[in-house]
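>>> Structure of the sequence below:
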Amino acid sequence: MIKTFQKLSIIIPAYNEGPTIHLILDKLQQVNLLNNIEKEIIIVNDFSKDNTEEAIKKYMNSNPTLNIQYFKHEVNKGKGAALHTGIQKATGDYLIIQDADLEYDPQEYNLLLKPVLDGFADVVYGSRFMGGNPHRILFFWHTIGNRFLTFISNMFTNLNLSDMETCYKLFNTKVIQSLKLRENRFGFEPEITAKISRVPKIRIYEVGISYYGRTYEEGKKIGWRDGFRAIYCILKYGLLRIK
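Below you'll find the predicted structure:
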């Protein structure tokens, strides 16, 4: 059954992304979604210490026709907390998560939308580990760590995902807004995966996407401590099934 909907909310958590935030917004302007779906861009500034806010407001003033909703935290709460804010503010039928950096290509939104529009999926993950799209070669141990976290997450969710930690996740907005989300930092990924897997009759799909990873010198923020937190969250929400 072909599915139709009107609006896609794009949730962008931003922390110290002043130098590049305009570049990702330029890319979003260039995206033409399938079926002429409208774009709602929701930026949540998580108390950046650089010129992120100035860069966003300058862009909004220069592009008044672009539907950008801007929110900010008065203290730094973490990426997960910024996503919580954006999710609750979303008014689109579906929403997708977009980092403020340039590691993921918004032109590939239509790859994630297609299983939904074709009537097959309620949730679509974009995998960096499948398909024939470009992938920057970086960080052997990060790759092993991501695959390990996905493996143990799958053990407790009974899913067969290849990339649980991916940024690109497309959700039915009402479904994700109905979940109680707790993790304020990088534990968001395993928590949302565990909780979405328990939604009755949920249909989860995965598609291959590109990945243009950043080095730490270029602004990458996740580290080994976040990996340990992810394991804790997998056990908390997957094994113990904390709501």
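
>>> Going by C-alpha atoms from here, please, whenever you check contacts or count neighbours.
Fine.

>>> Name the nearest residue to the spatially most central residue of the chain, sequence neighbours excluded.
In the chain, the centroid-proximal residue (CA atoms, centre = their mean) is residue 97; its distance is 2.8 Å. Among residues not flanking residue 97 along the chain, residue 11 sits closest, at 4.9 Å (CA to CA, 6 or more residues apart in numbering).

>>> Can you tell me how far that neighbour is from residue 24?
12 Å (CA to CA, to the nearest Å).

>>> ok now do the residue lying closest to residue 136 once chain neighbours are set aside, which residues does it touch?
Excluding the flanking residues, the one nearest residue 136 by CA to CA, 6+ apart is residue 212, at 5.2 Å. Listed by CA atoms under 8 Å, 6 or more residues apart in numbering, the contact set of residue 212 reads 102, 103, 104, 134, 135, 136.

>>> which stretches of the chain form helices?
With DSSP state H, the ranges of helices along the chain come out as 21-30, 52-62, 79-89, 109-117, 140-157, 173-177, 188-197, 224-233.

>>> Pipe those helices into a markdown table and attach mean neighbour count per row.
Shown next, in a markdown table, are those (neighbours: other CA atoms under 10 Å):
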| stretch | mean neighbour count |
| --- | --- |
| helix 21-30 | 16 |
| helix 52-62 | 16 |
| helix 79-89 | 21 |
| helix 109-117 | 20 |
| helix 140-157 | 17 |
| helix 173-177 | 17 |
| helix 188-197 | 23 |
| helix 224-233 | 16 |
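
>>> Distance to residue 38 added to those helices, as CSV?
Converted to CSV, the helices of the chain look like this (distance: least, CA to CA, whole Å):
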stretch, distance to residue 38
helix 21-30, 11
helix 52-62, 17
helix 79-89, 16
helix 109-117, 13
helix 140-157, 32
helix 173-177, 15
helix 188-197, 25
helix 224-233, 34
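
>>> do you know which of the ones you listed lies nearest residue 205?
Residue 205 sits nearest to helix 109-117 of all these, at 7.4 Å, using CA to CA.

>>> which strands and helices sit next to that closest one?
strand 123-127, strand 204-208 (3 or more CA pairs under 8 Å, 6 or more residues apart in numbering; DSSP states H and E).

>>> Does the residue nearest to residue 97 touch residue 42 like I think?
Yes. Between residue 11 and residue 42 there is a contact at 5.0 Å, judged by CA atoms under 8 Å.

>>> what touches both of the two?
Counting by CA under 8 Å, 6+ apart, the residues touching both residue 11 and residue 42 are 86, 90.

>>> I'd like the structure of this one too, to check against the first:
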Amino acid sequence: MIGGVIFDLGDTLILGRSAADSGSVWQSMAADLTAWLQHNTSTLPDPAVFQQRFLHHSAQDKLRRDVTHVEYSTAAILAQVYTELGWPLPTPQQAAAALHACYAPTEVHWDPAPGVHQMLQALQQAGCRLAIVSNAGDSANVQRLIDRHNLRAYFDPIVVSADLGIRKPDARIFDALLNQWQLPPAQLAMVGDTLAADVLGAHNAGLRSVWLRTRASRADNVAHTAGIIPDAAIDTLAELPAVLRNLPEHAQREPMLSIIIPVFNEVATITNLVERVRRVPLRHELVLIDDASTDGSRALLDQLAQAPDTIVIHHAVNRGKGTAIASGLAAASGAVAVIQDADLEYDPQDFVRMLAPIREGRAQVVYGARNLESQRPLMRFGNQMLSALTRILYGSQLSDMETCYKMMTRAVYQTLALECRRFDVEAEITAKVLRAGHRIHEVPIRYTARYENKKLSPLDGLPTLRALFKYRFWRS
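Predicted structure coming up:
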């Protein structure tokens, strides 16, 4: 039974009707902010420079927040620009008035969603507690919109990311609300229009989720429909009370994905790689295995280990990629695991498409099949030859045995009992999966060959050949 409902604000309770794209709207808002500061303060010696730096930092912070889920408020960006340029900060009253001038012109372009008040009244009559949790860069803007559309009386609490410094889908944004309501997370539902924020945030916090498809065709939602599955979806708010009454007893969830990342002397790429992995809109944990690196990777991994989604394992001596993968799989807790090299040859966004056949029950093992055109001829020939041999020995239709992207369910990866220490582990995994009777489902992925700091050499093909024969004829 649902005892509380949490709503997003923009494009959920209120709908925007501006036809302009968000980039041009933000440029207009930045111009209004600059103009107010220029005409009402004496601390803006160069308006053009301020506006350029403000837009630059806004764009950078938007990219960072999508990875870190840290909210960079507009007030903080304003102060950052002034400090960077060495100018005296406006007073708090001036900053608030400038931000009002920035946001106020946009507020007239929002209308209440059809039937919103009737829906909220029906939920209240059913005994549901109501709250708003909104991702927004300016809290005062959110509060004015709520008052403008007579929504305040329905909600307690009202949570704005700009006040907390964190954004959905970070589960911590719901902590104060859960503490106030004292209801089990499974009795609460999050309703919103954005899969990667509202629905994924609900799942991360253990809440139920209802996706309002007001902006289903927006690019970010289209990109995530295969990987983020709400408990229910509606097209209008009028449908919500009935949907909440009839939610299935057990929530649908995309499975937790354990991402196994062996690391050996990858200090130049590991931070970028981890940021890219964390940007994938799936419930995940990162399992990073340092294989006795000597280039500073160890200290960097210890910093990354402070994140709650990250496990770091250190090998005292270098034991090889195969042993690192075995250590990672032993520590994994996900219903599904995938292997990710620590370089930048692969695109982790492909995990979403790879997971779909597993989530839909069509496969237990999925490989990401590469286009090898970017490889040097000798390496490409070696890969093609090993895949062809796999097809002959194991009767499979596999096109890319050597791909790093091997994804499988927990029922499969817990039975592997890996023995190979080095790169021949790719053949061992494939051989054991096929001999266990699993069909390997392949999904095309993006791939760009890398040669800087490359540890794989043509000579590694010989142990791989031996592993293919060994596990076909001499090992069960």
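
>>> which residue packs closest to residue 180 of structure 1, ignoring adjacent ones?
residue 243 (7.0 Å).

>>> now swap in residue 174 of structure 1 and tell me
Here the residue nearest residue 174 of structure 1, using CA to CA, 6+ apart, is residue 93, at 7.5 Å.

>>> what about the residue mapped onto that neighbour from structure 2, distance to residue 266 of structure 2?
Matched to structure 2 by TM-score structural alignment, residue 93 of structure 1 sits across from residue 335. Residue 335 of structure 2 sits at a distance of 28 Å from residue 266 of structure 2 (criterion: CA to CA).

>>> again with residue 411 of structure 2
From residue 411 of structure 2 to residue 266 of structure 2 the distance is 31 Å (CA to CA).

>>> now swap in residue 240 of structure 2 and tell me
The spacing between residue 240 of structure 2 and residue 266 of structure 2, counted by CA to CA, is 49 Å.

>>> What of residue 325 of structure 2?
Taking CA to CA, one finds residue 325 of structure 2 at 16 Å from residue 266 of structure 2.

>>> From what I see, residue 428 of structure 2 and residue 468 are in contact.
Yes. Between residue 428 of structure 2 and residue 468 there is a contact under CA under 8 Å: 6.9 Å.

>>> Reformat the helices and strands packed on helix 109-117 of structure 1 as CSV; add distance to residue 70 of structure 1 and mean neighbour count.
Below are these laid out as CSV (distance: least, CA to CA, whole Å; neighbours: other CA atoms under 10 Å):
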stretch, distance to residue 70 of structure 1, mean neighbour count
strand 123-127, 25, 25
strand 204-208, 29, 20
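
>>> Now render those strands as JSON lines, adding distance to residue 62 of structure 1.
Formatted as JSON lines, these follow (distance: least, CA to CA, whole Å):
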{"stretch": "strand 123-127", "distance to residue 62 of structure 1": "31"}
{"stretch": "strand 204-208", "distance to residue 62 of structure 1": "34"}
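
>>> mind checking which of those is nearest residue 147 of structure 1?
strand 123-127 (11.2 Å).

>>> Now do the closest one against helix 109-117, angle only.
150 degrees (axes from the mean of the first three to the mean of the last three CA atoms, to 10 degrees).

>>> which outside residues touch strand 123-127 of structure 1?
112-113, 115-116, 162-164, 166-172, 202-209.

>>> Show me what residue 439 of structure 2 aligns to in structure 1.
Checking with TM-score structural alignment, residue 439 of structure 2 has residue 203 as its match.

>>> Over to residue 297 of structure 2?
Residue 297 of structure 2 maps onto residue 52 in structure 1, by TM-score structural alignment.

>>> Setting aside sequence neighbours, what's the nearest residue to that match?
In space, residue 52 of structure 1 is closest to residue 18, 3.8 Å off (CA to CA, 6+ apart).

>>> need the contact list for that neighbour.
Contacts of residue 18 of structure 1 were listed using CA under 8 Å, 6+ apart, and they are 50, 51, 52, 53, 54, 55, 56.

>>> Of the residues you listed, which are still contacts in structure 2?
When you map the contacts of residue 18 of structure 1 onto structure 2 and apply both residues aligned by TM-score structural alignment, their matches' CA atoms under 8 Å, the shared contacts are 50, 51, 52, 55.

>>> The third one touches residue 43, doesn't it?
No. Counting by CA under 8 Å, residue 43 is not a contact partner of residue 52 of structure 1; they are 10.6 Å apart.

>>> what do the two both touch?
The contact lists of residue 52 of structure 1 and residue 43 share residue 14, where a contact means CA under 8 Å, 6+ apart.

>>> re the thing from before, how many residues are close by the match of residue 439 of structure 2?
Neighbour count for residue 203 of structure 1, taken as other CA atoms under 10 Å: 14.

>>> ok, now how distant is it from residue 38 of structure 1?
23 Å.

>>> One more: residue 172 of structure 1?
With distances taken as CA to CA, residue 172 of structure 1 is found 15 Å from residue 38 of structure 1.

>>> swap in residue 51 of structure 1?
Remark: distance between residue 51 of structure 1 and residue 38 of structure 1 (CA to CA) = 29 Å.

>>> quick one: which of these two has more around it?
Between residue 51 of structure 1 and residue 38, counting by other CA under 10 Å, residue 38 is the more crowded of the two (16 against 13).

>>> so that one touches residue 10, yeah?
No. Counting by CA under 8 Å, residue 38 of structure 1 does not reach residue 10; the two are 10.5 Å apart.

>>> now for residue 396 of structure 2: what does it line up with in structure 1?
In structure 1, residue 396 of structure 2 lands on residue 159 (TM-score structural alignment).

>>> should've said residue 312 of structure 2
Using TM-score structural alignment, the partner of residue 312 of structure 2 in structure 1 is residue 70.

>>> Hmm, the residue nearest to residue 174 of structure 1 is touching residue 4, no?
No. With contact defined as CA under 8 Å, residue 93 of structure 1 does not reach residue 4; the gap is 9.6 Å.
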